[in-house]
Every structure is written in C-alpha cells, then in structure tokens.
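Asks: pasting a predicted model and its sequence here:
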Amino acid sequence: MQAYRLLTEEDTSAFCHKVTAALAQGWALYGSPAYAHDPATGKMRCAQAVVKDVEGDYAPDLKLGEL
C-alpha cells in the first residue's frame, strides 16, 4: 500500500525540519511544495505531500505519522 501525508507548517525552519524528518523515516516527496498566505494569522504557510510504500492494507484508523 502507498500511504500519503500532507505536511503543513508556518514558513519557518520548523517546516523544513518536519519534511526532513519525514524523509529520514523513509517518506518520499510527492509533487511540488505549496506556499500560501493564511489570512487568519497573517502568516505564510507551506505544504508538502509525501508518500511511503508500507505493508498491509488501508484502514481509517491508520496512524500515518507512525509509519
């Protein structure tokens, strides 16, 4: 099965660390990053999709961050 996650964070080094941690855990980048203004906070936010091949079947209670 291929698992999918969308990582998001404010545009700070925390976002880069979040993506780097996912890559270190075997996730792979999927598509291009996105960058958008959050009008509620007035800050820019980043997003990056990642995928990972894992054993087993999909289940709605799957903890993606633990794969």
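Replies: Good, I have the coordinates. Because the structure is predicted, anything quoted here is derived from the model rather than measured.
Asks: from now on I want contacts and neighbour counts done on CA atoms only, so please keep to that.
Replies: Noted.
Asks: how much space separates Val54 from Trp27?
Replies: With distances taken as CA to CA, to the nearest Å, Val54 is found 10 Å from Trp27.
Asks: higher neighbour count, those two?
Replies: Trp27 (20 against 12; other CA atoms under 10 Å).
Asks: dropping in the other structure now:
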Amino acid sequence: MRAYRLLTEEDTAAFCHKVTEALSKGWELYGSPAYAHDPVSGRMRCAQAVVKEIEGSYAPDMKLGIL
C-alpha cells in the first residue's frame, strides 16, 4: 500500500527539519513544495507531500506520522 502525507509548517527551519525527518524514515518526496501566505497569522507557510510504500491495508484510523 502507498501511504500519503502532506507536511506543513511555517516558513522556518522547523519545516526543513520536518521534511528531513520524514525522509530519514523512508518517506519520499511527492511533487513540488508549495509556499503560500497565511492571511490569519500574516506568515508564509510551506507544504510538501510525501509518500511511502508500506505493508498491509489502508485503515481510516492509521497513524501516518508513525509509519
């Protein structure tokens, strides 16, 4: 099964660390990153999709962050 996550964070080093951690756990980049202004906070936000092949079947209660 292929698992999908969308990682998001403010435009700080924390975003890069979040993506790097996912890559170190076997996730792979999927598509290009996105960058947008959040009008509520007044800050820029980043997003990056990642995917990972895992064993088993999909279940709605899966904790994708621990895969």
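Replies: Here it is on my side, so go on. These numbers were taken from a predicted model, which means no experiment stands behind them.
Asks: TM-score for this pair?
Replies: Remark: TM-score between the superposed chains equals 1.00 [TM-score structural alignment, normalised by the length of the first structure]; 67 aligned residues with a CA RMSD of 0.2 Å.
Asks: just the strands from the second structure, written as ranges.
Replies: 2-10, 28-38, 43-53 (DSSP state E).
Asks: please identify the deepest-packed of those.
Replies: strand 43-53 (a mean of 17; mean count of other CA atoms under 10 Å).
Asks: residues making contact with it?
Replies: Strand 43-53 of the second structure is contacted from outside by 1-11, 15, 19, 22, 26-38, using CA atoms under 8 Å, 6 or more residues apart in numbering.
Asks: do stretch 10-27 of the second structure as well
Replies: With CA under 8 Å, 6+ apart, stretch 10-27 of the second structure has contacts from 7-9, 28-29, 43-46, 48, 50-52, 67.
Asks: what about 6 Å?
Replies: 9, 44-46, 50-52 (CA atoms under 6 Å, 6 or more residues apart in numbering).
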